[in-house]
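>>> my questions concern the predicted model and sequence given below.
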Amino acid sequence: MNWDDLRLVLAVVREGTLSGAARQLSVTHSTVFRRLGAIEEQIGVRLFERFRDGYVPTPAGESAAETAARLEDEVLTLERRLSGQDLRPSGVVRITTTDTLGTILMRHLPAMRELHPEIQVEVAISNVMANLSRREAEIAIRPTPDPPEILVGRRVADISHAIYGSNVYLSQRQETELSAHDWIALDDALASTVIGRWIHENLRTARIACRVDALPALRDAALAGLGLALLPCYLGDPASGLRRLTPKTLAEPRSALWLLTHDDLKRTARIRATLDFLAKAFASERALLEGRQTNASSPRPRREISSGRGAC
């Protein structure tokens, strides 16, 4: 079996279906089906049991996948080390970030292009942390209180949060306890985020008017007047139709903005140049990220609001 054969077997094991493996390998479903059949015929061993809901590896398939995973790690390690020897700030740099921070990133990319015209930036917008070890991306821009230990990075700024409501909603509601308000919450897909955990800990008895699976939708639902929403200040403050429930940001949840990469890549010229630029670019946004830069309509002084649990 050659490396391409092993990669295909590993993809089928990881995804559990031919269609999933096809997406991972950027080929068609029929190509995976045909190649897998040819591999099994060539070696004379059945690698997978076929079921209606997917493919399950046989002991031989598991053994092949384990070998493929070890080889993949070695190949990726070699690629990172060779890439780390590049001394010129040129080539492709793949950056992954969230849907909300992507907006901030985009407004700085023209200056990046002017400063480093030989660097081509690819941006992957995803709220799932990319696997930098597998080269899914080379730089991650992430809001997190604690980045993964396997990555190296720079802490650029704190990320502050506040409770927001639309001007219309807040003008009509005078409740003093958070649990008496209508709320927009995050669904299970984002339950592990700092906002998701805060909602779970502080709003167990509150009325949830709507659940969403993305922070822009959380902001938009608040703008529509569905209820209150906990938002990072860099997302809530620029929205002219929103204002904070109280002028101050919350002590909790706590988070920070990190620029992350893999240790093998940090000395690569194009990665180092990009990280240096991004650190300065996002540092210039620190007032917005830390909740010290608000729009004209936010905040307006209001009496103190209580959750009944001392959360605010």
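Structure received.

>>> only C-alpha atoms from now on, for both contacts and neighbour counts.
Noted.

>>> buried ones in the lengthiest helix in the chain?
Counting residues, the longest helix in the chain under DSSP state H turns out to be helix 59-84. Of the residues in helix 59-84, Gly61, Glu62, Ala64, Ala65, Ala68, Glu72, Thr77, Arg80, Arg81, Ser83, Gly84 count as buried by neighbour count, 16 or more other Cα atoms under 10 Å.

>>> just after it, pick out the following helix or strand.
Next helix or strand after helix 59-84 toward the C-terminus (DSSP states H and E): strand 91-97.

>>> hmm, who's touching the next helix or strand after that following strand?
Tracing the chain past strand 91-97, the next element assigned as helix or strand by DSSP H and E is helix 99-115. Contact partners of helix 99-115, identified using Cα atoms under 8 Å, 6 or more residues apart in numbering, comprise Ile119, Gln120, Ile125, Ser126, Asn127, Ile141, Leu215, Pro216, Leu235, Thr274, Phe277, Ala281.

>>> check it against this one:
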Amino acid sequence: MPYLLSVCEAGSLAGAARMLRVNHSTVFRRIEAVEARLGVRLFERLARGYIMTPAGERFYERAILLCEGMDELERELGGQDLRLEGPLTVTTTDSLLHCLAPIFAQFRHTYPDVELRLLSDVQALDLMQRDADIALRPTNNPPEHWIGRDLFSLSFATYAHRDYWQAVQDDGPEYYHWIMLGDDLNQSPMSKITLRRKHQEAKSTVLNTMMSVFDMVNAGFGIAAMPCYLGEKHETLVRVDEPDDSAGWRLWLLAHPDVRRSARVNAFYDFATKHITDEVLGIS
């Protein structure tokens, strides 16, 4: 079924092959085999791609309902698990994982039978699809359908290595080198702060993860806007400007309502709420 659904959604064999990370010919053989077994054509093969026949549209509608039902059943059964053992997947950002590694280590020692998986992929994960059980995320707009705890407010500021700042602060802002986190729409708090404070003639370097920005700042490469929980925690860095919390971002602990009843999720919720504080993050 994944092969058929992928062709329905992608509209081509090549697109489906990319989604599934398989060979183009593998998708073709699977589609041909299903159509032969059913005795019906599910797709019209056109020059511009694969178009669903009425039978294909009917299959797609039923398949989506089946997948949604299986996802709901998995969440409900997983949410009723009362054992303090087994896998628990937590997604967070690379910068929070860097700062909170001791907290995660403490949780593992407290609950040794819980198999903790930590994901810090830059792509957004979907709790509805069970990519993760819990999300620990900075946001100003948490999803309404998730159960969440608001841990505390987040501020952002610009930082530089003390040696770099001492060397350039008398040169004028047009000579500062800025390090920016890639943000196509410039909607993140870091991008907005950078655009407000960066001189129009100042040069910049763009990176794709928050920790790579931090590493370059810590190496004396330039100035960057970053979360205060990251910048304030390292004595090698100095804060160039005052903290800014105007974006209204907060640190949220989130889970889907169905899995919130799981003993493992409850244990992590209670542990994180107790131990993750602004003092731990170095922003007291």
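On my side now, so go ahead. The model shown is predicted, which means the values in this text are computed figures rather than measured ones.

>>> export the buried residues of helix 59-84 of structure 1 to TSV and tack on distance to Trp3 of structure 1?
Supplementary listing: the buried residues of helix 59-84 of structure 1 in TSV, determined by distance: Cα to Cα, whole Å:
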residue	distance to Trp3 of structure 1
Gly61	15
Glu62	16
Ala64	11
Ala65	11
Ala68	8
Glu72	9
Thr77	16
Arg80	18
Arg81	20
Ser83	21
Gly84	24
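
>>> which among those gets closest to Leu223 of structure 1?
Checking those against Leu223 of structure 1 by Cα to Cα gives Arg80 as the nearest, at 44.6 Å.

>>> surely the closest one touches Lys266?
No - the pair Arg80 of structure 1 / Lys266 is not scored as a contact, 9.8 Å apart, by Cα atoms under 8 Å.

>>> Glu252 of structure 1 pairs with which position in structure 2?
Aligned by TM-score structural alignment, Glu252 of structure 1 pairs with Ser246 of structure 2.

>>> and what about that match, helix, strand or coil?
Secondary structure for Ser246 of structure 2, judged by DSSP: H, G, I helix; E, B strand; the rest coil, is coil.

>>> what is the neighbour count of it?
Look at Ser246 of structure 2: counted by other Cα atoms under 10 Å, it has 10 neighbours.

>>> once you drop chain neighbours, what's closest to it?
Distances taken as Cα to Cα, 6 or more residues apart in numbering put Ser155 closest to Ser246 of structure 2, at 8.0 Å, once the chain neighbours are dropped.

>>> stretch 74-94 of structure 2 aligns to what range in structure 1?
Aligned by TM-score structural alignment, stretch 74-94 of structure 2 falls on residues 79-99 of structure 1.

>>> buried sites along the matching stretch?
Within stretch 79-99 of structure 1, the residues scored as buried using 16+ other Cα under 10 Å are 80-81, 83-84, 86, 89-90, 93-98.

>>> show me where structure 2 has helices.
2-10, 13-20, 24-38, 54-79, 94-110, 162-168, 189-197, 210-218, 228-231, 263-275.

>>> elements contacting the fourth one?
Counting contacts by 3 or more Cα pairs under 8 Å, 6 or more residues apart in numbering; DSSP states H and E, helix 54-79 of structure 2 is packed against helix 2-10.

>>> could you list the buried residues of the helix it packs on?
Tyr3, Leu4, Leu5, Ser6, Val7, Cys8, Ala10.

>>> sweet, I'm off.
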